[in-house]
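Undergrad: Predicted model and sequence follow; I will ask about them next.
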Amino acid sequence: MPLSLMILALSAFAIGTTEFVIMGLLPNVAADLGVSIPGAGWLVTGYALGVAIGAPFMAMATSRLPRKAALVVLMGIFIVGNLLCAVASDYNVLMFARIITALCHGAFFGIGSVAAANLVPANKRASAVALMFTGLTLANVLGVPLGTALGQAAGWRSTFWAVTVIGVVALIGLVRFLPARHDEEKINLRQEFASLGNARLWLSLSMTALFSAAVFGLFTYVAPLLNDVTGVSPRGVTWTLVLIGIGLTLGNIVGGKLADWRLGTTLIGVFVAMAITSTLFAWTSATLIPAEITLFLWATACFTAVPALQINVVAYGKDAPNLVSTLNIGAFNVGNALGAWVGGSVIDHGLGLTRVPLAAAAMAVLALVVTLITFRKDGSTPDLSPVTN
């Protein structure tokens, strides 16, 4: 695997940390800014909607740029957004800063995943995308727990200052190490949009959104669940996030290999596992050890799907890899927003924190239904030959 993939993974680490660390800091941000836990949860929703809405627009805005130049510009926007988060004076300013940061997210992962896939032979594409997304999972293993601990010790703003520094290092790495390919075909926006008429592409995007809703329906409120139901201390929450991050990393590595082997079977198995583990957590959350084991298994199942979901969408939209990859990242974040909203609605309606995992399980079941429709035996298996444009 080329060194440039490691730089893409570092960039993904920075972006993933700023996206996910808010979950660990949710109680701190809520207390400091004088808002409720569901109100602070809207910072997750706002970021996700910023990605979903901004992704296609940023993809179009950078369509005339080579992939390397586009990624450099997008990382610059990321750095500015995190600076604004660090100096935000109130809830509204922080929400605005989160949305600014989110604008780069979808296009970066969309364009970056296509760049990663083109750095390796065709039979290593899913593994290359998985390596890039390893940065996202390492953000959960290292970035989120360390960022949470830093925010608890020195104030939540310090976490965003730290992420800003990581973003600057990633920017330097992109400029220095990512190769500038001169054989890229010019993007034809009319052709790219014309390719969006594939019905199974939209089923695949729906699959991604429901997957993400199932993840974030639970993940957004995992800190309050651990605090109020399991009885875990703030320090214990940090260590639980480390455990979740290890599960996510393991799932991502295994998922890349499984997706290269059999795409549809991998996705079906993942959604079944997510539904089961989410449902179990509704009961195991009351006791520490069973709760920790369940969360580890849940996290492993979740990120096994990520490489498969990304490769699946690109395979159905081969004529528009940059656009559909970006739209898929947007779909991930539509799901993030939906999951955070569903979980918050469960809490707001007085159903109790232990009902949140059941809502997440319902989202996983819906994702499973869409997957079965997409991969039914009628010749719908996607073309997995190399992406070249």
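TA: Cool, the structure landed.
Undergrad: can we go C-alpha only for contacts and neighbour counts from here?
TA: Noted.
Undergrad: longest helix in the chain, by residue count?
TA: Looking across the chain with DSSP state H, the single longest helix is helix 3-33.
Undergrad: which residue is nearest the middle of this protein?
TA: residue 332 (6.3 Å; C-alpha atoms, centre = their mean).
Undergrad: My read is that it contacts residue 207, right?
TA: No: applying C-alpha atoms under 8 Å as the test, residue 332 and residue 207 come out as separate, 9.2 Å apart.
Undergrad: and here's the other structure:
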Amino acid sequence: MSQIAINEPAEIQADAELPSAATVALVQLALACGGFGIGTGEFAIMGLLPNVAETFSVTTPQAGYVISAYALGVVIGAPVIAVLAAKIARRTLLLTLMLVFAAGNILSAVAPTFETFTLLRFVSGLPHGAYFGVAALVAAAMVPVHRRARAVGRVMLGLTVATLLGTPATTLFGQSLDWQVAFLTVGVVGLLTVALIWFHVPKDRVSEEASFSRELGAFRRPQVWLTLGIAAVGYGGMFAMFSYIASTTTKVAMLPETAVPIMLVLFGVGMNAGNFIGSWLADKSLLGTIGGSLIYNIVVLTTFSLTAANPFMLGLSVFLVGCGFAAGPALQTRLMDVAADAQTLAAASNHSAFNIANAIGAWLGGLVIAWGYGFAATGYVGAALSFLGLFVFAASARLERRSTQVA
């Protein structure tokens, strides 16, 4: 198996000889398979919260804590792993992360208590951010610079396809058989990813300059913090709505439980459309794609709250909210640009930021529900978070203009 310098910063790769299209396609397939497993494991729980709550004799909002526990695992795991693994080859790191992810999900399927299950969801979340961050860097390093966002989008395609196929399927089987089947299935997908990475991702060499201190240098750059802030604040709205979509479907739109997988499919179709369009737009204008998606989210999340009682409008709103994922590839690529030579930590931290958004969204959504405003009000929470994200985006854009003027 040949060695490719996929552990070098993007600017070093710009003039390097790139691998064949077939090699790139197989690598992207292997990496996307891992994204499929992670996406299924992360989102399936949202359609199964009532089932989990019934099994462990807790309320649905209390069951929502497992979503926050997983998100916390991502938040902690991404930067810590990225720094500690600075001297580890990226292929080796990807294999290790997937093994931990697979084990965490298989054990989640046999957790005896709610506390144990919550802890195992935290453990399962630890590899999430680092995997996506490293996978994005590997994919981007194997294509021309002007096609980076689309390469990142293809890796994230595994995540978006998970919302389209994996999450609805595991939710349907979880409801009809046993919700534990969902996590056992995710664990098997993790093991399959290990095999695909082993056979298809080329061995790489670690950069001689790689070090803990170089990776930590990412956090000395204001634009890194601002970009992470956009993701952490501005995109919590999607999770505030989606975390409680099962109950919104059955208790607000008054649809049967069998309609929940349909809503998940609509959300998945939206995410895939957003990923495709957003990747293309991001290669044209990163900041334009990010700012535009925040404004878009404010509109569609408000519409969700206003029309959730209507089954047709609920389905349309869920689809449109899913399209808001258009910012995912743009934010990931933006971090590659502003992180300079500390790309691993910055890229991995993007998923920490998104899972801070996940935790904030699920938490605030649960609070609003507990206060008696109902499940439909989660859209208003999401719109408010997107509005706050616009202020962070404005600060980043302003700093960008100042830097350009000074240069």
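TA: Structure received. None of these values were measured; they are calculated from a predicted model.
Undergrad: mean shift between the longest helix of structure 1 and structure 2?
TA: Helix 3-33 of structure 1: mean distance to aligned residues in structure 2 after superposition is 0.6 Å, counting by mean C-alpha distance after the TM-score superposition for structure 1.
Undergrad: For the counterpart of residue 385 of structure 2 in structure 1, which non-adjacent residue is spatially closest?
TA: Using TM-score structural alignment, the equivalent of residue 385 of structure 2 in structure 1 is residue 363. Counting by C-alpha to C-alpha, 6 or more residues apart in numbering, residue 214 is the residue found nearest to residue 363 of structure 1 once chain neighbours are left out, at 4.8 Å.
Undergrad: Who are the packing partners of the helix or strand residue 232 of structure 2 falls within?
TA: Under the criterion of DSSP states H and E, residue 232 of structure 2 resides in helix 222-234. For helix 222-234 of structure 2, the packing partners by 3 or more C-alpha pairs under 8 Å, 6 or more residues apart in numbering; DSSP states H and E come out as helix 327-338, helix 343-370, helix 378-406.
Undergrad: Against which helices or strands is the longest one packed?
TA: To tie it back to what came earlier, the one meant is helix 378-406 of structure 2. In this structure, helix 378-406 of structure 2 makes packing contacts with helix 222-234, helix 236-242, helix 286-307, helix 343-370, judged by 3+ C-alpha pairs under 8 Å, 6+ apart.
Undergrad: on that earlier part again, just tell me what the residue nearest to residue 363 of structure 1 corresponds to in structure 2.
TA: Using TM-score structural alignment, residue 214 of structure 1 lines up with residue 237 in structure 2.
Undergrad: Its match contacts residue 385, correct?
TA: Yes: between residue 237 of structure 2 and residue 385 there is a contact under C-alpha under 8 Å: 5.8 Å.
Undergrad: Have a look at those two and say which one is more surrounded.
TA: residue 237 (33 against 26; other C-alpha atoms under 10 Å).
Undergrad: ok and the host helix or strand of residue 103 of structure 1 relative to helix 306-316, angle-wise?
TA: If you go by DSSP H and E, residue 103 of structure 1 is part of helix 91-117. Here helix 91-117 of structure 1 runs at an angle of 70 degrees relative to helix 306-316 (axes from the mean of the first three to the mean of the last three C-alpha atoms, to 10 degrees).
Undergrad: The helix or strand following helix 91-117 of structure 1 - contacts with which helices or strands?
TA: Using DSSP H and E, the helix or strand that follows helix 91-117 of structure 1 in sequence is helix 125-138. If you count contacts as 3+ C-alpha pairs under 8 Å, 6+ apart, helix 125-138 of structure 1 packs onto helix 3-33, helix 91-117, helix 234-261, helix 306-316.
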